[in-house]
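Trainee: predicted model and sequence below, questions to follow.
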Amino acid sequence: MTGERLRFDGWIAGVGTSSGTRLVIGHWPRSPFGAFSDVMVEHPDGERVLLAPSRRIADFVAATYRFDRIEVVPVSVTAVAPAGGSAWLVEAGPLRLRLRTGRRTALGLLLSTVPAPFARSPVWAALCDVPARLLMPGVRTLGRAGPGRREWYGARGLRPVVAAEAVLDGVSLGALAPLDPPVAFGFGSAPRSPSLVRVTTTVELTPAGR
């Protein structure tokens, strides 16, 4: 039985830092909640923190992923285009992150050719799941989310993150680094190599999960 499907269209950025703190930023211009951004933080000791812009969004995200602590704070993502690339400025409560991306990879160019309706399909996510796991350990494109929820990702573009500066609670998190170990918010991690992924995410609610 097919449940209600909620689609989030936007970008996911994943970066590691030399301090061991890993960050996953979701920027969703189109979603059932309107435009919003959120940040997932995993500290070196494994503590997982959600920074969300409203209680309603925090409750939904926390029912889909796993966190040890939730903070409702202003969250903004500003995209800028300096010479030679594109950049984001992320401000989320105690976090300030500036990142810069490089040119699209060969895989990114290939993903950009996927038609949007096909990228939303769970069939496409299932086809991509095995090669994604083989090429990018820790990455999954579909699986079980929170209780009564199924989720799948349809990637439509990929750029490497080539530079990042992050400050959390007034302390620098250090240099850009891989997401290692993988983050543990849900059934899969963001890619190990810092990346910005253009994606359509679908969360399907079964009757018990509504």
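Mentor: Everything's here; your move.
Trainee: every contact and neighbour count from this point should use C-alpha atoms.
Mentor: Noted.
Trainee: list the buried residues in the longest helix belonging to the chain.
Mentor: In the chain, assigned by DSSP state H, the helix with the most residues is helix 122-135. Residues of helix 122-135 classed as buried by neighbour count (16 or more other Cα atoms under 10 Å): 122, 124, 125, 126, 128, 129, 132.
Trainee: same question, stretch 51-63
Mentor: 51, 52, 53, 57, 58, 61, 62, 63.
Trainee: wait, the second one touches residue 39, no?
Mentor: Right, the one you point to is residue 52. Yes: counting by Cα atoms under 8 Å, residue 52 touches residue 39, with 6.7 Å between them.
Trainee: which strands and helices lie in contact with the strand ranked longest in the chain?
Mentor: For the chain, the longest strand by residue count, based on DSSP state E, is strand 149-168. Strand 149-168 is packed against strand 95-101, helix 106-111, helix 116-119, helix 122-135, strand 142-144, strand 176-177, strand 195-205, with contacts defined by 3 or more Cα pairs under 8 Å, 6 or more residues apart in numbering; DSSP states H and E.
Trainee: here comes the other one, which I'd like you to weigh against the first:
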Amino acid sequence: MDKRWIFDGHIAGIGTASGLRAVVGLWQGSPFGPFADAMVELPSGRRILLAPTAEVADFVAAVYNFDEIRVVDIGVQHAGGALTLDAGHLQLRAALGARTALGMAARLIPRALAVHPRWLQAISPLAARLSPGVRTAGTAGGGRREYYGVTDLHRIDAATVSWDGIDAGALAAVRPAVGFGFSSVPPQPGIARVRTTVEGHPVTLR
């Protein structure tokens, strides 16, 4: 029997001059309780998941594609126009900016509609035209279906990022698009308010 998992929170997407790209999930509501995770694509193309528990790692790895999975302590703060993340190998400090034009448009859509899978399936082609690499509906791992309902979006204006203690360089566009799943984050670094819905076969957890 199909199952549905819902995650409410934020997704931040950041690129760097070195070519390292990171997608950070800040989940205030989820089947696993509040948590944060990070997906990192190194300049070599190697995709690494940083997860706070084995249970979260098992679920995320069943939905997305990675070359390596690491369970690490993750500390995160998102307040006062700043985002900070300490995730072992990945250190991030970001200054958040103004709401984008897409964020303003998203706020005009009633939330119940904006996060509904049928709506997200219908608008996915439009989302791809407005923001290259972005999809709002698609197929996830194991033939599951996944939907991203964005209700707000702010720029990231500045950031310092390091990987294994080495500075990853200045903030840059998320290019090439990340390859963890069917959708990338927008090319412009930003943080989105989002509801992610995953539907399909149950995931086996440790």
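Mentor: That came in fine, so what should we check first? All values derive from a computational prediction rather than experimental measurement.
Trainee: overlay them and tell me the TM-score.
Mentor: TM-score of the superposed chains, computed with TM-score structural alignment, normalised by the length of the second structure, equals 0.95; 204 aligned residues with a Cα RMSD of 1.4 Å.
Trainee: okay if I get the buried residues of stretch 51-63 of the first structure as CSV plus distance to residue 198 of the first structure?
Mentor: Formatted as CSV, the buried residues of stretch 51-63 of the first structure follow (distance: Cα to Cα, whole Å):
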residue, distance to residue 198 of the first structure
51, 21
52, 20
53, 21
57, 21
58, 22
61, 19
62, 22
63, 23
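Trainee: widest-spaced pair of these?
Mentor: 53 and 63 (15.6 Å; Cα to Cα).
Trainee: just to revisit the earlier point, quick check: neighbours shared by residue 52 and residue 39 of the first structure?
Mentor: residue 75 (Cα atoms under 8 Å, 6 or more residues apart in numbering).
Trainee: quick one: contacts for residue 1 of the second structure?
Mentor: With Cα under 8 Å, 6+ apart, residue 1 of the second structure has these contacts: 200, 201, 202.
Trainee: residue 31 of the second structure now?
Mentor: So residue 31 of the second structure contacts 5, 6, 7 (Cα under 8 Å, 6+ apart).
Trainee: mind giving me the PyMOL select for those, buried ones only?
Mentor: Selection of buried members from the contacts of residue 31 of the second structure for PyMOL, criterion 16+ other Cα under 10 Å:
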select buried, resi 7
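Trainee: ok, so of the contacts of residue 31 of the second structure, who is nearest residue 74 of the second structure?
Mentor: Of the contacts of residue 31 of the second structure, the one sitting nearest to residue 74 of the second structure (Cα to Cα) turns out to be residue 7, at 17.8 Å.
Trainee: on the three-state scheme, that closest one is what?
Mentor: Following DSSP: H, G, I helix; E, B strand; the rest coil, the label given to residue 7 of the second structure is strand.
Trainee: which ones are touching it?
Mentor: 27, 28, 29, 30, 31, 195, 196, 197.
Trainee: residue 21 of the first structure is nearest to which of the helices and strands packed on strand 149-168 of the first structure?
Mentor: Nearest to residue 21 of the first structure, of these and by Cα to Cα, is strand 176-177 at 9.5 Å.
Trainee: what about that closest one, how far off from the second structure?
Mentor: On superposition with the second structure, the mean distance recorded for strand 176-177 of the first structure (mean Cα distance after the TM-score superposition for the first structure) is 0.2 Å.
Trainee: in the second structure, what range does that strand match?
Mentor: Following TM-score structural alignment, the partner segment of strand 176-177 of the first structure in the second structure covers residues 171-172.
Trainee: which non-adjacent residue is nearest residue 160 of the second structure?
Mentor: residue 93 (5.3 Å; Cα to Cα, 6 or more residues apart in numbering).
Trainee: ok, residue 195 of the second structure touching residue 115?
Mentor: Yes: between residue 195 of the second structure and residue 115 there is a contact under Cα under 8 Å: 6.3 Å.
Trainee: which neighbours do those two share?
Mentor: 148, 149, 150.
Trainee: picking that back up, of the helices and strands packed on strand 149-168 of the first structure, which stretch is the most buried?
Mentor: Ranked by mean neighbour count under mean count of other Cα atoms under 10 Å, these are led by strand 195-205, which reaches a mean of 23.
Trainee: ok, residue 26 of the second structure touching residue 10?
Mentor: Yes: using Cα under 8 Å, residue 26 of the second structure is in contact with residue 10, at 5.1 Å.
Trainee: mind listing what the residue mapped onto residue 53 of the second structure from the first structure touches?
Mentor: Aligning on TM-score structural alignment places residue 53 of the second structure opposite residue 54 in the first structure. Residue 54 of the first structure is in contact with 72, 73, 74, counting by Cα under 8 Å, 6+ apart.
Trainee: before we move on, what about residue 10 of the first structure?
Mentor: 26, 27, 28, 29, 30, 198, 199, 200.
Trainee: counterpart of the second one over in the second structure?
Mentor: The one in question is residue 27 of the first structure. So, by TM-score structural alignment, residue 27 of the first structure is matched to residue 26.
Trainee: tell me the contacts of that match?
Mentor: 9, 10, 11, 34, 35, 36, 37.
Trainee: how close does residue 120 of the second structure sit to residue 39 of the second structure?
Mentor: 23 Å (Cα to Cα, to the nearest Å).
Trainee: follow-up on the earlier one: now intersect the buried residues of stretch 51-63 of the first structure with the helices, please.
Mentor: Per DSSP H, these map to helices at 57, 58, 61, 62, 63.
Trainee: re the thing from before, turn the helices and strands packed on strand 149-168 of the first structure into a markdown table, including distance to residue 68 of the first structure.
Mentor: Formatted as a markdown table, these follow (distance: least, Cα to Cα, whole Å):
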| stretch | distance to residue 68 of the first structure |
| --- | --- |
| strand 95-101 | 17 |
| helix 106-111 | 33 |
| helix 116-119 | 32 |
| helix 122-135 | 26 |
| strand 142-144 | 19 |
| strand 176-177 | 23 |
| strand 195-205 | 21 |
